[in-house]
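# What follows is a predicted structure for the sequence shown.
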Amino acid sequence: MTHVTTAESAPSVNKWAAVAVLLTANFMNLIDITIVNVAMPSMQSELAAPPNLIEWIVAGYTFSFALLLLPAGRMGDLFGRRRLFATGIVVFTLASLVCGLAPGIDVLVAARVVQGIGAAIMTPQTLALVPALFPPEQRGSAFGLFALTAGLASVTGPILGGVLINADIYGLTWRPIFLVNIPVGILAFTGAMTLLPRAGGNRKLGIDYVGIALAALAMLAVLVPLVEAPSIGWQPWMWPMVIAAVPLGWLFLRWQLRQEERGAPQLLPMRLARSGPFLTGSVLNAVLFSAVPSYFFTVALYLQAGYGLSPLQSGLTTTPFPLGVLAASAVTGWFGARWIRWRVLGGGVLLAAGYLGQAWAVTGMGDQISWMRMAPWFFFGGFGLGNTVSPLFQVALSAADKNDSGSASGAVQAIRQIGIAFGVAIMGGIFFAILGGAQAGDQAAYRSAILGSITYASLVAAVVIATPLLVPMRLARES
C-alpha cells in the first residue's frame, strides 16, 4: 500500500518562495543552538551566573525542544501545519525578545525553555509541509535545501556570534544574538501567512495524552544524562535513568498498539513504526547526526583552545563544509527520487573521505593552522552530508500519508535529537578523556583529542556506507 502523498498546494502558491519561508525559520532555530555557545562566557560574566545555572541556558532549550517535537508534529496533523508553524514562530520570536532583554539568569533560562517550545512547535511543520508543496519527484531538491540549512547553521553560528559579540552593538554585548531573531521572526511569520498552503488539519485524529506523557518520560530518561554528562561527568544516578528509558519506551509502544487496536488516537501511528523505510531513514539520520554537530563542537575546541584562533577565525576555517553542502543541494535536486540507495552509499563514502582527510591534515599540522590543508576535506564532508541527508528524509517521510506527515516529521527529528545528544556525550567524552588535564595551547594534546573525535565520526560514516549494502533502502511506494 502506498503512503506517499501528492502535492496539495494550490497552483497559485509559489512553492520555492514558500520553501524559503520554511528554511528561514528552520535556520533561525538551528543557528540559535550553535550561536549561544560562543556567548556563554559573556553571559556568565555579565549576569554573575553560577555554573549550575549557566549550563541550563543550553540544557533548558534542548529539553523543551526535544520533548515537544513528536507531540507538536501530531498537533500539526490535527490543527493544520501552517497554523502550528506560524504559532511556533510567534512563540520563538517573543521568547527571543525576552532572552535579549533578560535582567538576570533566571529570566534568561526560563525564556530559553519557552524558546525551545516555540522551536519544537514550528520545526516538525517545516518538513511536513514539503509533501503539501511538491510532488514526489521534486521533493529531493527541497530536502537538499534543508540539509544545506543544517550545514550552514552548524558553522555560521559561531561566526555570527563572534561578529555580534565583538561588535558590542550599543554596549549590549551578547544580547544581539537573541535580538537578531526579532526581524527574522517577523519576516518568517509574514511569509508563512501569505505564502504557505492553508490546508487544515484533521481534528478526528484526536490527542493521545497518555502517549505524550510516556514519550516525554522516555525521552527525559535518555536526554537528562546525555545532556548533563559533558558538563558534570557521568554520575551514578545517570545509569538508572538510561536503563529506565528501555521499559518506558516499551510501555509507549505497547500503549500505541493498544490505541491502534481500539481505533483510538495515537501519538506515533504504528503503521509508521512498522514501516521499514521510516525506521531505516529516521534511525540512520540519527546515527549520521550523532557525528556532525558534535564533530564541529570538538573542531572548535581544537582550533580555538589548541591553536588560539578566535571564534570568527574558527568558523571561517570550517566554511568549506557548508559550501560542500550547497554544492550537494544542486546535485540532489537533479537526482529527485532516483537512486536513493546509491546516493546514501556515495554520501557515506564522501563523508568518510572528509573525516579521514581531516585526520591526515591534523596529523601533519605544524605550529599554525593551515587552511588549505583542511579546506578540501571539509568540502568533501559537506558534499557527502548534503548527498546523504536528502534521500534519508525522502525515505523516512515517504511512509507517511497526508494525515501523519506531521507526526512522521516530528518523530524523525525527535529521533535525530536523541542521536545528537548521544553524539555530544560520546564524542565529547572521547575528546576530553584523551585531552586529560592539558592546558590551552598544548597542540599535541589537542591534536590527539581531535583524532579521537575523528575516529568516532569515521565509524559513523562506515555505518552510513554499510547500511544501504545490508538493508533495503527505497521509498515506501516502491516497497
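Yep, it's here.
# Only C-alpha atoms from now on, for both contacts and neighbour counts.
OK.
# how close does Phe296 get to Leu351?
14 Å (C-alpha to C-alpha, to the nearest Å).
# and these two? which has more neighbours close in?
Between Phe296 and Leu351, Leu351 has the larger neighbour count (other C-alpha atoms under 10 Å), namely 32 against 17.
# Which helix or which strand is home to the more buried one?
Using DSSP states H and E, Leu351 falls within helix 340-363.
# Which strands or helices does that helix pack on?
On a contact count with 3 or more C-alpha pairs under 8 Å, 6 or more residues apart in numbering; DSSP states H and E, helix 340-363 meets helix 371-397, helix 443-470.
# Can you mark which positions in the helix or strand in which Ala414 is found are buried?
In this structure, Ala414 sits in helix 405-435 according to DSSP H and E. Buried residues in helix 405-435, counted by 16 or more other C-alpha atoms under 10 Å: 405-432, 434-435.
# which other helices and strands contact whichever strand or helix holds Pro247?
Pro247 belongs to helix 238-262 when assigned by DSSP H and E. Other elements packing on helix 238-262 under the criterion 3+ C-alpha pairs under 8 Å, 6+ apart are helix 209-232, helix 270-273.
# contacts for the last one?
Around helix 270-273, the neighbours that count as contacts under C-alpha atoms under 8 Å, 6 or more residues apart in numbering are 256-257, 260, 278-279, 399-400, 408.
# What about those residues, which one has the most neighbours?
Ranked by neighbour count (other C-alpha under 10 Å), the contacts of helix 270-273 have Ala408 at the top, with 31 neighbours.
# Contacts only, for the residue lying closest to Leu129 once chain neighbours are set aside.
Residue nearest to Leu129 in three dimensions, not counting chain neighbours: Arg81, with 6.9 Å by C-alpha to C-alpha, 6 or more residues apart in numbering. When contacts are counted by C-alpha under 8 Å, 6+ apart, Arg81 touches 125, 128-129, 199-201, 406.
# Check Ala245 too.
Contacts of Ala245 by C-alpha under 8 Å, 6+ apart are 217-219, 221-222.
# who's in contact with Asn26?
When contacts are counted by C-alpha under 8 Å, 6+ apart, Asn26 touches 123, 126, 149.
# which one among those gets closest to Ala229?
Ala229 has its nearest neighbour among those in Thr123, at 26.2 Å by C-alpha to C-alpha.
# Run a quick neighbour tally on that closest one.
The burial count for Thr123: 29, using other C-alpha under 10 Å.
# cool, Gln443 as well?
21.
# now do Ile465
Other residues close to Ile465 by other C-alpha under 10 Å number 22.
# ok, now Thr280?
Thr280 sits with 20 neighbouring residues when counted by other C-alpha under 10 Å.
# Against that first model, consider the following:
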Amino acid sequence: MTRPDTSGATTATTISTDTASNSLAETLSPARRWAALALLLTGIFIGLVDMQSANLLVPALTESFGASTSTLSWFIGGYTLAYGVSLIPAGRLGDRYGHKIIFTIGLAGYVLTSLGTSLAQDTTQLIILRVCHGLMGGMVVAPVFAYIQLLFTGRRRVRAFGFFLATTGVGSLIAPFVAAWSVDGLGADPGWRVTVAFSAVLGTVALLFTFKLLPRINTASVGSFDVFGVILSAVVFVALLLPLIQSDSGALPGWAIWSFATSLLAAIIFVFWQRSIEKRGGLPLLRLSLFKLPEFSFGLLTLVLAFASFTASIFIALTTLWVWGLGNDESSAALMLLPLSLGGVVGGLVADRFQALVGRFAVTISLVILTVGNIAIWLMVQIPDVGMLTLALPFFIAGAASGLFFGPINGSILARVPEIDAGSAGGTVVTLQRVGSALGSSVVFIVLMIRPGVAASDFTPDDWAATSINALLVIALFSAAGLVLSILIDFLTRNETAVREAFNTK
C-alpha cells in the first residue's frame, strides 16, 4: 500500500480518511488502538453469542410457538438477511459521516431490538423484531472492519483480524452454554427469551465505554450518499436469499426462479449505476474498480464458500445430528461442539504467526486443513455409537483451520483498498461473509429436510441422523470449492508483491 502524505494532518483523536490508515496507526498510542479494538470486539462478541445461541433455540421455539419450518428459517435466516442488507450501507455511511456514530447507533439499536425480540408474543412479532435486530447487528459490525483497516497495518492488521476471529470463537464457545442452561434450567419458554435478552445486558455495558474509547474519524465530503445504490443492493440481497429462507421440506417455492431473476437484474442495474457515479467523480456505494484486484474479487468468492462451510451451517448440522438424530440433550450438544469453537479461538490467536511462516499461501494451506477436517468429521460421525472424545480431534482441526483462514483472507482482500473506501469495502467483506453463512445454513436446512419417501414431519431419529450426515458432506464440498478458488488466486497473483509486502510489514 502506498504510504499517504500525512503532513499537517491531525489531532490525537480526529483523523481525515484521506490519511487515516497510517495516521491513526502513527498518531494514536498502541494502548489506545488496542483499547479501541477491545471495545469493538466486545460488540462482535455480543452479536456472536446472540447469533450462535439462536441457532440452538430451534427446538425451544418449536415447543414455545409450534413454529413451522418456514418460521424457524426466518428466525435464523431473516436475521442474517437483514444483517447482510445493512452492512455495505452502514460501511459507506461510516465513510461519509463517521464510523464512530454508526457503531454507537447500531449498538444502541441492538440492545433495544434484543429486548424487543425477547418479549415477542407470537411468530409475527418474533420475525419482525428479529429482522430489525439483524439490521442493527450490521450497523455494529461494518465499522469494526473499517476501524481495523484504519487502526492497523501489515501483520498487526492480520493479528487484529485474528483477535476478531478469536472473539467469535469465544462467543461460539459461550453461546451454546447460554442457550442450553437457559432452556434446560427454565424450560423452552422463558428459556429462549432469557437467551435472546443476554446480548442486551452486555450491549448496555459496552455503550458506556463507546464515547471514551473510540477515536473519531473525520470523513472526506465526496458527493452525496448513494440512496438508490442502497435500494438496489437490498433488492439483490433479499431476492437472492429469500427463496432459500422460504424453502419448505427441502423444496424451493414456485416463485424462486422469478426472485433469482430479480436479483440478477438488480445486480446488473447496480453495476451500471455504481460505474456512472464513479465516472462522475462521486462516491458510489461500492467502488467497482476494487474488483479489478484479483485478491479482492476472487478473495470474496473464496470467502463465501469457506463461510458456507464453517459458520452456522456446521453448528446446525451437528446439533441436529446430536439432539434429534442421536437423542442427546442440548447441554450435551454444547459440550460436543466445544472443540470446534476452541479450535477457532486458537487458530485466530496464532493467525499472524501462521501467515509469517507460510507467507502468501496462508489462505490455501488453511483451506486444505479445513477441507481435511470437514471430511474427517463427515466420515467419523458415521461410526456407530461415536462419542465426543472421538470427534474432538477433527472438530478442533476444522475449527483451528477456520481461525487460521480468517486473518489472512481478510488481510489479503483489503490489502490495497484506499482509506476512503475502508467502510464500504469492509461492509462488502462482511456482507459476503453473511452471504456465505446464509447460503450454507439455508442449503443445510434444505438437505436436512430431504429424505426420499418420507415427509419431514414423519422423520424418525434415524432419518434425522441420515440427513445430518448428508448435510455434513455438503459442508465439506463447500470448503473444497473454496480451496480450488484459493489455488486460482495464488496462480493469478503469483507475480504480485502488494499483498506479500502488506503482510510482511512489521
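Everything's here; your move. Quantities reported herein were computed from a predicted structural model and do not represent experimental measurements.
# Show me what the helix holding Ala414 of the first structure is packed against.
In terms of contacts (3+ C-alpha pairs under 8 Å, 6+ apart), helix 405-435 of the first structure is packed against helix 56-79, helix 105-128, helix 209-232, helix 276-289, helix 292-301, helix 371-397, helix 443-470.
# got a markdown table for these, with distance to Leu312 of the first structure too?
Listed next are these as a markdown table, based on distance: least, C-alpha to C-alpha, whole Å:
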| stretch | distance to Leu312 of the first structure |
| --- | --- |
| helix 56-79 | 21 |
| helix 105-128 | 24 |
| helix 209-232 | 24 |
| helix 276-289 | 24 |
| helix 292-301 | 10 |
| helix 371-397 | 14 |
| helix 443-470 | 19 |
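# Leu47 of the first structure: which of the ones you listed is closest?
If you check each of these against Leu47 of the first structure by C-alpha to C-alpha, helix 105-128 wins as the nearest, at 6.1 Å.
# tell me the average deviation of the following helix or strand past that closest one from the second structure after fitting.
Downstream of helix 105-128 of the first structure, the next assigned helix or strand under DSSP H and E is helix 130-133. When the second structure is overlaid, helix 130-133 of the first structure sits 1.9 Å from its aligned residues on average, using mean C-alpha distance after the TM-score superposition for the first structure.
# Find me the equivalent region of helix 130-133 of the first structure in the second structure.
Aligned using TM-score structural alignment, helix 130-133 of the first structure spans residues 148-151 in the second structure.
# And stretch 306-325 of the first structure, by the same measure?
Alignment of stretch 306-325 of the first structure against the second structure: residues 325-344, by TM-score structural alignment.
# Next, the buried residues of the matching stretch.
Quick answer for stretch 325-344 of the second structure (16+ other C-alpha under 10 Å): 325-326, 330-334, 336-344.
# Tell me the one of those residues nearest Ala67 of the second structure?
Checking these against Ala67 of the second structure with C-alpha to C-alpha, the nearest one is Glu330 at 18.4 Å.
# Find the nearest non-adjacent residue to the closest one, please.
Ala180 (5.4 Å).
# That neighbour against Leu335, yeah?
No - contact criterion C-alpha atoms under 8 Å: Ala180 of the second structure and Leu335 do not qualify, at 10.0 Å.
# aligned partner of Phe380 of the first structure in the second structure?
Phe380 of the first structure maps onto Ile397 in the second structure, by TM-score structural alignment.
# Contacts only, for its match.
Per C-alpha under 8 Å, 6+ apart, neighbours of Ile397 of the second structure: 340, 343, 369-370, 373.
# One more: Gly336 of the first structure?
By C-alpha under 8 Å, 6+ apart, the residues touching Gly336 of the first structure are 136-141.
# how far away is the residue mapped onto Leu22 of the first structure from the second structure from Phe145 of the second structure?
Structural alignment (TM-score structural alignment) places Leu22 of the first structure against Leu40 in the second structure. According to C-alpha to C-alpha, Leu40 of the second structure and Phe145 of the second structure sit 9 Å apart.
# Show me which of these two is the more surrounded one.
Legend: neighbour count by other C-alpha under 10 Å for Leu40 of the second structure and Phe145, higher for Phe145 (27 against 24).
# Skipping adjacent residues, who's closest to the more buried one in space?
Phe145 of the second structure sits nearest to Gly426 (C-alpha to C-alpha, 6+ apart), 5.1 Å away.
# Next, work out how far apart that neighbour and Arg130 of the second structure are.
As judged by C-alpha to C-alpha, Gly426 of the second structure and Arg130 of the second structure stand 24 Å apart.
# next one: Asp421 of the second structure
According to C-alpha to C-alpha, Asp421 of the second structure stands 29 Å off from Arg130 of the second structure.
# One more: Asp95 of the second structure?
From Asp95 of the second structure over to Arg130 of the second structure the distance is 27 Å, taken as C-alpha to C-alpha.
# Leu492 of the second structure too?
Distance, Leu492 of the second structure to Arg130 of the second structure, using C-alpha to C-alpha: 41 Å.
# So these two - more neighbours on which side?
The neighbour comparison of Leu492 of the second structure against Arg130 (other C-alpha under 10 Å) goes to Arg130, with 27 against 13.
# What is the aligned counterpart of the more buried one in the first structure?
Using TM-score structural alignment as the criterion, Arg130 of the second structure maps onto Arg112 of the first structure.
# Please apply the same query to Asn410 of the second structure.
Taking TM-score structural alignment, the alignment pairs Asn410 of the second structure with Phe393 from the first structure.
# okay, now the closest residue to Ala498 of the second structure other than its chain neighbours: neighbour count?
Using C-alpha to C-alpha, 6+ apart and skipping the chain neighbours, the partner closest in space to Ala498 of the second structure is Met1 (6.7 Å). A total of 13 residues lie near Met1 of the second structure under the criterion other C-alpha under 10 Å.
# can you tell me which residues contact Met1 of the second structure?
415-416, 498, 502.
# Which of these are buried, as a ChimeraX select command?
A single ChimeraX command selects the buried members of those (16+ other C-alpha under 10 Å):
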select :415,416,502
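# Report the mean distance between stretch 150-159 of the first structure and its aligned residues in the second structure.
Using mean C-alpha distance after the TM-score superposition for the first structure, the mean distance for stretch 150-159 of the first structure is 3.8 Å.
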